[in-house]
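Trainee: Can you look at this prediction? I've put the sequence above it.
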Amino acid sequence: MKHYKTEGIIIRVSDYNEADRIVTILTSGYGKVQAIAKGCRKPKSRKRGLIQLFTHGEFALYKGRNLETITQCEGKQSFPGIRGDLDRMAYAVYMAEVLDGFAVSGEDQSELFYLALVCLHLLSVEDPELVIRAFEVRIMKLLGYMPHLDDCVYCGNPLTGLQAAFSSHMGGGLCKTCSTSDPEAAVCTLGTMNMLKQLSRWDLKRLRVLKMTPKMKREIGEIMQQYISQRLEKRIRSADFIQSLASVQNNG
């Protein structure tokens, strides 16, 4: 099959030569696809406004030796609500980096694709930090990496009291007694642990009614970014930009 069509979302873009772009597309049926869009940077190119980060569209592709070639692209959505807001854009870039890290080529990735599509819609209109906290938990659950939160991952005793900890190395929560077993464990409240479990099963379209304190958002962000980096075996670079952006806003 040399020619094929697929629905997808562009999750990575880089300029190539003077007129081309190389993109990574998260598709439903073919997983992660890398393709070249020839001539898309030319002023009169029909693809110029479509070959951009987060474009959701229908792509006609020609299978090459190393890269596919985009022969046609019909845009469905470009999410202007994200592009026009620096915070939303930063969180969307973070989401795309995580998706790029976990998505694989040549496999059915329909659940991952639809999670990405729903979260892009929500990032356009809802609290972006809340959306990303939900995305982090849901992608871990979807990929079979959901952390152990029902009891202490080290001793097996119930997580009780006000304070707990989360160990990325051990893959779950630690009770107060066992929190010292991992020096790198992130200290958090038990309420944050319970919120992680709630996010794993909450209806994403009803996120706005979920009551999450700023402290919970911060703790979940610290926990999940560390945990995701552990699973990917690399630091998520866009997370550093989000932190620097938050520091500027807090000091402004």
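Mentor: Alright, I've got the coordinates. Numbers count the residues shown, from 1 in each chain.
Trainee: For the rest of this, base every contact and every neighbour count on C-alpha atoms.
Mentor: OK.
Trainee: Can you tell me the SS state at Ala35?
Mentor: strand (DSSP: H, G, I helix; E, B strand; the rest coil).
Trainee: Distance of the nearest residue to it once chain neighbours are set aside relative to Ala116?
Mentor: Leaving aside its sequence neighbours, Ala35 sits nearest to Glu68 (CA to CA, 6 or more residues apart in numbering; 4.3 Å). Taking CA to CA, to the nearest Å as the measure, Glu68 and Ala116 are separated by 22 Å.
Trainee: before we move on, what about Gly49?
Mentor: 21 Å.
Trainee: between those two, which one's more packed in?
Mentor: A direct count of neighbours by other CA atoms under 10 Å for Gly49 and Ala116 places Ala116 higher, at 22 against 13.
Trainee: My assumption is that the more buried one lies in a strand; please confirm.
Mentor: No - counting by three-state DSSP, Ala116 falls outside a strand, being helix.
Trainee: here comes the other one, which I'd like you to weigh against the first:
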Amino acid sequence: MKLYKVDAIVLRSIECGNGDKLLVIFSREHGKMKVMAHGVTKPSSRKRGSVQPFTYTKFLIHRGRELDSVSQCEGIEMFPFLRADLGIISYASYLAELVQCLIPEGEQNEPLFRLLLETMRLMKEREAEILTRSFELKAAGLMGYLPVLEACAHCGEPPAGSLFFSAETGGVLCEACGAGDPRAVPVSRGMVETLKALLNWPQDRLRQLKISPADRKRIKTLLYDYLKYYLERDLKSASFINRFAEEP
């Protein structure tokens, strides 16, 4: 069939000239896709609002020889609050970039799609930072990168004594294993329990989680280093978040 329908979240849009945009979308049906949207930047285009980043849109796609194109589209949820606050924009951009890095093109992953959509919805009322930390852990788990938190990632025994975390080894280390790993970083038991809560609690319950500013900063660094190790790349949006957080 030359035409097919998808419900998708717009992750990125790239100007191509002549009013065209290349869209990177994450669809419920086909996973990550690249499609061309012709003429959408023109003032007369009815598609303009529905192809903006962080928009949940119903697309009618025309199958092409090399690249599929948008035949029709209608916004389902526009999420205007994601564009109204610089802090929330930075977290939404980070989630979009993380999804682009995590999932190969054309690979369906409906649990990850639902997680992204729910997280975007909840950013209107709850802390974007904690939602993002939880998304990092849950998304890593859905893609097979879940860190080991219940046992020592090296020896498999219940973690005893002082605890460490190693991205290279894949999670929490006991005192004996952590002492022998020069790249492992010390973590408190409270921080490990917080990581478990971020992983296991539903997204809509996370506002009940109390995390000190110091632990927030350490967890952010720990999870980013963990993801960077497995993705083998830096994420540009994370640098923007850090710069924004440091401004008065």
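Mentor: Looks like it arrived, so ask away. Predicted model, so just to flag it, every value in this text is computed and none were measured.
Trainee: Now check the residue nearest to Ala35 of the first structure against the second structure: what is it aligned to?
Mentor: Using TM-score structural alignment, the partner of Glu68 of the first structure in the second structure is Asp68.
Trainee: one step back: the residue nearest to Ala35 of the first structure touches Lys38, doesn't it?
Mentor: No - the criterion here is CA atoms under 8 Å, and Glu68 of the first structure misses it with Lys38 at 10.8 Å.
Trainee: Which residue is the nearest non-sequential neighbour of Arg48 of the second structure?
Mentor: Closest residue to Arg48 of the second structure apart from its sequence neighbours, by CA to CA, 6+ apart: Val40 at 5.1 Å.
Trainee: what does Arg21 of the first structure align to in the second structure?
Mentor: Using TM-score structural alignment, Arg21 of the first structure pairs with Lys21 in the second structure.
Trainee: elements contacting the longest helix seen in the first structure?
Mentor: Counting residues, the longest helix found in the first structure (DSSP state H) is helix 214-232. Counting contacts by 3 or more CA pairs under 8 Å, 6 or more residues apart in numbering; DSSP states H and E, helix 214-232 of the first structure packs against helix 128-142, strand 186-189, helix 190-199.
Trainee: where does the closest residue to Ser93 of the second structure other than its chain neighbours land in three-state SS?
Mentor: Excluding its sequence neighbours, the residue lying closest to Ser93 of the second structure (CA to CA, 6+ apart) is Ser237, at 6.1 Å. With three-state DSSP as the basis, Ser237 of the second structure sits in helix.
Trainee: State the distance from Ser237 of the second structure to Glu97 of the second structure.
Mentor: Going from Ser237 of the second structure to Glu97 of the second structure by CA to CA gives 7 Å.
Trainee: shared neighbours of those two, which are they?
Mentor: The contact sets of Ser237 of the second structure and Glu97 do not overlap (CA atoms under 8 Å, 6 or more residues apart in numbering).
Trainee: follow-up on the earlier one: what's the separation between the residue nearest to Arg48 of the second structure and Thr221 of the second structure?
Mentor: Relative to Thr221 of the second structure, Val40 of the second structure is positioned 39 Å away (CA to CA).
Trainee: and the residue nearest the centre of the first structure, how far is that from Ile228 of the first structure?
Mentor: Centroid-nearest residue in the first structure, with CA atoms, centre = their mean: Met95, separated by 2.7 Å. Noted for Met95 of the first structure: a distance of 11 Å to Ile228 of the first structure, by CA to CA.
Trainee: For Gly81 of the first structure, which non-adjacent residue is closest in space?
Mentor: Nearest to Gly81 of the first structure is Ser124, by CA to CA, 6+ apart, at 4.6 Å.
Trainee: Could you do His121 of the first structure as well?
Mentor: Phe79 (7.3 Å).
Trainee: tell me, how many neighbours does Asp182 of the first structure end up with?
Mentor: There are 16 residues near Asp182 of the first structure, going by other CA under 10 Å.
Trainee: cool, and Phe135 of the second structure?
Mentor: 21.
Trainee: follow-up on the earlier one: what's near enough to touch the residue nearest to Ala35 of the first structure?
Mentor: Glu68 of the first structure sits next to 33-36, 61-62 when contact means CA under 8 Å, 6+ apart.
Trainee: Same question for stretch 45-52 of the first structure: list its buried residues.
Mentor: Within stretch 45-52 of the first structure, the residues that count as buried by 16 or more other CA atoms under 10 Å are 47-48, 50-52.
Trainee: Distance-wise, check Glu222 of the first structure relative to Ile10 of the first structure.
Mentor: Glu222 of the first structure sits 27 Å away from Ile10 of the first structure, going by CA to CA.
Trainee: ok, those two, which is more surrounded?
Mentor: Legend: neighbour count by other CA under 10 Å for Glu222 of the first structure and Ile10, higher for Ile10 (24 against 17).
Trainee: Please determine how far that one is located from Leu115 of the first structure.
Mentor: Distance from Ile10 of the first structure to Leu115 of the first structure, by CA to CA: 14 Å.
Trainee: hey, where'd the helices end up in the first structure?
Mentor: Using DSSP H, helices in the first structure cover 80-83, 86-102, 110-125, 128-142, 190-199, 214-232, 237-251.
Trainee: List just the one of the ones you listed that sits closest to Pro183 of the first structure.
Mentor: Checking these against Pro183 of the first structure by CA to CA gives helix 214-232 as the closest, at 13.6 Å.
Trainee: Could you list the residues in contact with the closest one?
Mentor: Contact partners of helix 214-232 of the first structure, identified using CA under 8 Å, 6+ apart, comprise 101-102, 129-130, 133, 136-137, 140, 166, 168-169, 171, 186, 188, 191-192, 195-196, 235-236, 239.
Trainee: PyMOL command for the buried members of these?
Mentor: The PyMOL selection below is limited to those of the contacts of helix 214-232 of the first structure classed as buried (16+ other CA under 10 Å):
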select buried, resi 101+129+130+133+136+137+140+166+168+171+186+188+192+195+196+236+239
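Trainee: Chain neighbours aside, what residue packs nearest to Gly75 of the first structure?
Mentor: Gly57 is the one closest to Gly75 of the first structure (CA to CA, 6+ apart), at 4.2 Å.
Trainee: And the one you found, how close does it get to Tyr30 of the first structure?
Mentor: Distance of Gly57 of the first structure to Tyr30 of the first structure, given as CA to CA: 14 Å.
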